[in-house]
Structure formats: C-alpha cells, structure tokens
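Trainee: got a structure for you, letters missing:
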C-alpha cells in the first residue's frame, strides 16, 4: 500500500494543475459567451396576464427575481451592462408592475438601479409615477420623484413640490417639510443627497444594491466633509480655497479623505467638490491571453 501511496501523492499536484487550467478555460469561454449574449425579450404584460391566470402576484415575483438575478450576475462578474441590458431591465420592471402595481419591491429596485447605475432618470420617473397612481398612500413614491427632480434633473421647484406632497401622506418622516424648504432655497446640496441615500438604504434588501449604495453614500459623505471645510475656510479667510491643499495647510482638514471610487478631489467654483472618478466603478480591463 505504501508503494502505491507515493505515486498518488506525486500525481496530486499534476491533477490539481489540470483542474485549475480546465476551470480557467471554462471560465474564459463563459465570459466570451456572456459578452455576446442578448438580454432577452420581455413579453408584453397583457400576454403575461393571460398565462398567469389568477397567479399574477406569483408571476410578478418570479419576473422580479429573474431580473435581479440577471443584474446580480453581471455585477458579480464585473461585466458592464449594455444598452440592451438596461432596456431589458426597464421592460421587465414595467411588466412586473403591470402584473402587480402595488408591489413595492420593483419600484425600490428600479429607482435605485435606473438612476444611480444607469442614468435613466426619465425611465425611473415613469416607473415612480405608476407607483404614485397605484400606491397613492405611500410617501416613498413622491419622495423619490422629488429627489430625482432635485438631484438629477436640477428642477428644484418640482422636486420641492413632490417632497411637500410626500410630507402630507401617512407615516412620512417628520423632516420632509423642512427638507423641501431647504432644497427649494439652497438648490443642489451634497448633504441633502446623503439624506436621500440613507432613506433609500433603509428600503433596499438586495445585498448587491446595498453595497453599491453604501459606497456611493460614503463618497458623498466624504465630499460633504470637504465642502464643510471649504465653507469654514471661506468664513475665516473671506475667499474660497484655490486648491484642496490649502484646507490641509490651514488645519480645516486633518487629512484628505479618500474617494472610495479611487478618484481625486477637485474644488469647483462656488465651493462644490468634484471627484475625477465621477463616483463610477471602472471595470477591470481584460488581460491579454498570454498574461491570463
């Protein structure tokens, strides 16, 4: 038995190497396949209703889970979503909310994904407007519509109107009336965006989306920290700093906080802070085959 054991022990590293090589080759083939794979077609909801019969809620849950898995798979493997992918997600969420228009999860998933990740503000607003129609008791629908108008569209007056509408609905947070007044007076402020993201995080159960929102929240909190230092500098010096280094030299910041997206902070006119990363995760570049 001992004579047989030694050859097996020597053979194990070779078998492990073959397994690792085969695994890498299979993974590369899968990546190439996913790059060329279309997102798929979503049947119009009027046909899905016929197939679902009396199980429309079950079908809505299934379609939403399928959509979330589609997005999660792309993110997990660091694959950028194409324009067709995003339109598939929009169509799928539209079908889900047609089947069950009172279903909260697709509205939260949609407003998170379509605004922050895809920049599809109009599509997100259309989804939220449907939510307002069918969830008229829910303060979250006008709340997120207000934020989208305020932050992304820079339509402060409309944003404030939506927030005031949300503040009049049952169980809405007490801070909404003051926030609406603040937004209509001050306009676009990083600190207010932090409030919105914190509220959105409370409603988000998907771990992948939570991780994305938490990173963006951290980036905004650090930008807000720098903006507060800029405001103190202006109050004391009577001018805005020209470079971020002046904040360190003057003791307004102990250290420059890192951008969690890896960018560099830039001071803009008016005291705003900008990051060269634009708060976007850059995908890892594909390595040449001889280096993989």
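Mentor: Perfect, I can see it now. As the structure is a prediction and not an experimental result, all values here were calculated from the model. Numbers count the residues shown, from 1 in each chain.
Trainee: hey, let's count contacts and neighbours off CA atoms from now on
Mentor: OK.
Trainee: just the helices in the chain please.
Mentor: Per DSSP state H, the chain has helices spanning 2-36, 45-52, 56-76, 83-99, 104-112, 121-134, 140-147, 156-167, 176-186, 190-203, 207-237, 245-249. These are given in chain order.
Trainee: Any idea which of those helices gets closest to residue 274?
Mentor: Between residue 274 and the helices of the chain, the shortest gap by C-alpha to C-alpha is with helix 207-237, which sits at 7.7 Å.
Trainee: Quick one: list the elements packing against the closest one.
Mentor: With contacts taken as 3 or more C-alpha pairs under 8 Å, 6 or more residues apart in numbering; DSSP states H and E, helix 207-237 sits against helix 190-203, helix 245-249, strand 273-275.
Trainee: next up, a second structure to put side by side with the first:
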C-alpha cells in the first residue's frame, strides 16, 4: 500500500492565472460600456424620431391588386376564400382609417374585387352604403353613385333577397337625397327610384313583417310624386303577401283613402275571399304555396262549361279575382 498524502496536500483545480482573470473583467467592462452607449444613443435618437413620426402621417393608400377580372384569375379557384380575406381586410382597414381620421380611398376598388370574386356574397352589398359614406371627410358625389351601383349589383345577383332590396331602397329614397345629393331634380328622381325599390322589398318581405313595415314609407314617396296608381299597386302587393295583422290594418286604412269606399270594399272582398279559401282548403301551407298551387276546383261541378265563368271554376288566382270582381 502506498503512503497516504499529507493533510492539505490533496489534488484540486489549479489556480486561475492572473491574465485570465484580467481578460474576463475586461470583457465585462466592454459589455457594460457598449450597453450604456446603446442606451444613450437610443435616448438621443428616440425623441427626434417620435417628433418626426407625429409630423409625418400617411395620407394616401396604394392599391396593389389588378382589375376585378384579373383578381378572379389570381385567386386560382379559391374565389370565396379570397373574397373573405379581402372583406376582412376592408373591415379592419375601415376602422384604422377612421381612427387615423383619413379617407379609405381604396374601398370601392376592394368592393368591386369582392363582388367579382363572389357575386352572391351578401354582406358587402348590405354594408356598402354605410362603409362608403361613413368617412371622416365629405363623401364626393361619384362615391355616392358608386354605392348605389354596388347595391344595385347586389339585387341583380340576389334578386329574391328582400333585405338587400330594403337597404338599397332606403339609401336611394331617403339617405342619399337627404344627406349627399344637392341637385333638386336628381333628388326627386332618386326618391322615386328608391320608392320602387322599396315596393319590391315589401313584396319579398312577406314572411318578415319588419321589412314590410320599413318599406312602407316608399308608398308615401310615390303619392307625393303624383304616382297614385303606383302607390296603390305598392300597397295592394304588400297587403297580398304580408301576414302581419297590424300592417294589414295600416295598409287597408291607406287603401280606403286612395281607392274610395266602393273600390276599397271590392278589394277587401277579394282579399277576404282568398283568405277564406286558403283556410278552408289548405290551412297548413304557406301563403306562397297556396298562391303557387292556385284555387281549388271541383272537376265534377265545373265539367261541361255551364259554370265555367264562376269563381269556383277558375284555374288561376288572377281569373278567380276577375270573376269575383264581376259578381258585384
């Protein structure tokens, strides 16, 4: 066995040389000095940069997309996806532009691209007037016309959407003439056009009384414009499709004033007769369904032609209405 090492003489790490310790301290000092210099430099540059940023503001937008037809090609078949992406960009950018108090100059171009990508996407049509006119500066006349153009594109691509017809009619009949148009003749024409659009909205809003109630103001515009026959047709068509009892009473009261007592009574007879046939024959179907199916007809009673001119032998509702009117 070897001799034990004397106490205190065990092997251990060799002591660090003096030059190594000095090099480590120097590196630490350099790091601290560089950090301090960087902090000072940032402090010196930051204030002028902030002041410059306040003075220099973005004042215009750059539209980088090609024309709408080319955007469709650019989508590589993902038309709805790209339309959703652009619509999200429109909503976010509208908020940013409003916060920065500057006009969203590319809005109508983006809406054109979205419409080309997905013609039946309804949200851009419903919100086009609000987005285009809700700006921090005065809306120019050409953009007001453009808003109408986009919404008319909506009713062309979604002709049975009563809500889009309602939004279009309200903008053309009320909002634009009252807030953005200045020429009296143009105002009058827009109001008249808008009233006809509201009439179509009322026809399509049979199951949604809210649409019909809101569209009813168009009848008054037609009346003030001297379009009495158009006003009567507006009210009659709305009455024919609505199931809202309060609205029915309102329309009947207006028709009584417009048609006179005798004509109003004849019209009420036709409406009440139709409702009675509907309840008696097919009460479980909708009004639209019974209008499509036509009036009930008894083949045995109507055979031979002896009763061909009676209402109960009519094959269409229009023929039935004519025969009911002829019975007076």
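Mentor: Now that the structure is in, tell me what you want to look at. Not measured: the values here are computed from a predicted model.
Trainee: Could I get the TM-score for this pair?
Mentor: Superposed pair, TM-score by TM-score structural alignment, normalised by the length of structure 1: 0.49. Supporting alignment: 165 aligned residues with a C-alpha RMSD of 3.0 Å.
Trainee: Can you tell me which of the helices and strands packed on helix 207-237 of structure 1 is most buried?
Mentor: Comparing these by mean neighbour count (mean count of other C-alpha atoms under 10 Å), strand 273-275 comes out on top with a mean of 18.
Trainee: ok so, going back, including distance to residue 104 of structure 1, could the helices and strands packed on helix 207-237 of structure 1 go into JSON lines?
Mentor: As requested, these are arranged in JSON lines below (distance: least, C-alpha to C-alpha, whole Å):
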{"stretch": "helix 190-203", "distance to residue 104 of structure 1": "10"}
{"stretch": "helix 245-249", "distance to residue 104 of structure 1": "44"}
{"stretch": "strand 273-275", "distance to residue 104 of structure 1": "33"}
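Trainee: what sits up against stretch 252-259 of structure 2?
Mentor: Residues from elsewhere that reach stretch 252-259 of structure 2, judged by C-alpha atoms under 8 Å, 6 or more residues apart in numbering: 228, 232, 235, 236, 239, 264.
Trainee: about what we covered before: give me whichever of the helices of structure 1 is most buried.
Mentor: Neighbour counts (mean count of other C-alpha under 10 Å) averaged over each of these peak at helix 140-147, with a mean of 26.
Trainee: now the angle between helix 176-186 and that one, please.
Mentor: Helix 140-147 of structure 1 and helix 176-186 meet at an angle of 10 degrees, taking axes from the mean of the first three to the mean of the last three C-alpha atoms, to 10 degrees as the criterion.
Trainee: And the contacts of helix 140-147 of structure 1?
Mentor: With C-alpha under 8 Å, 6+ apart as the contact definition, helix 140-147 of structure 1 has outside contacts at 111, 125, 128-129, 131-132, 135, 158-163, 165-166, 172, 193, 196.
Trainee: In the stretch 201-328 of structure 2, what residue spans correspond to helices?
Mentor: Secondary structure of the stretch 201-328 of structure 2, counting by DSSP state H, counting those that start in this stretch: helices at 209-215, 217-224, 228-241, 245-259, 261-281, 287-293, 299-302, 317-326.
Trainee: Check which residues of the third one are buried.
Mentor: Along helix 228-241 of structure 2, these residues count as buried under the neighbour rule (16 or more other C-alpha atoms under 10 Å): 228, 230, 231, 232, 234, 235, 236, 237, 238, 239, 241.
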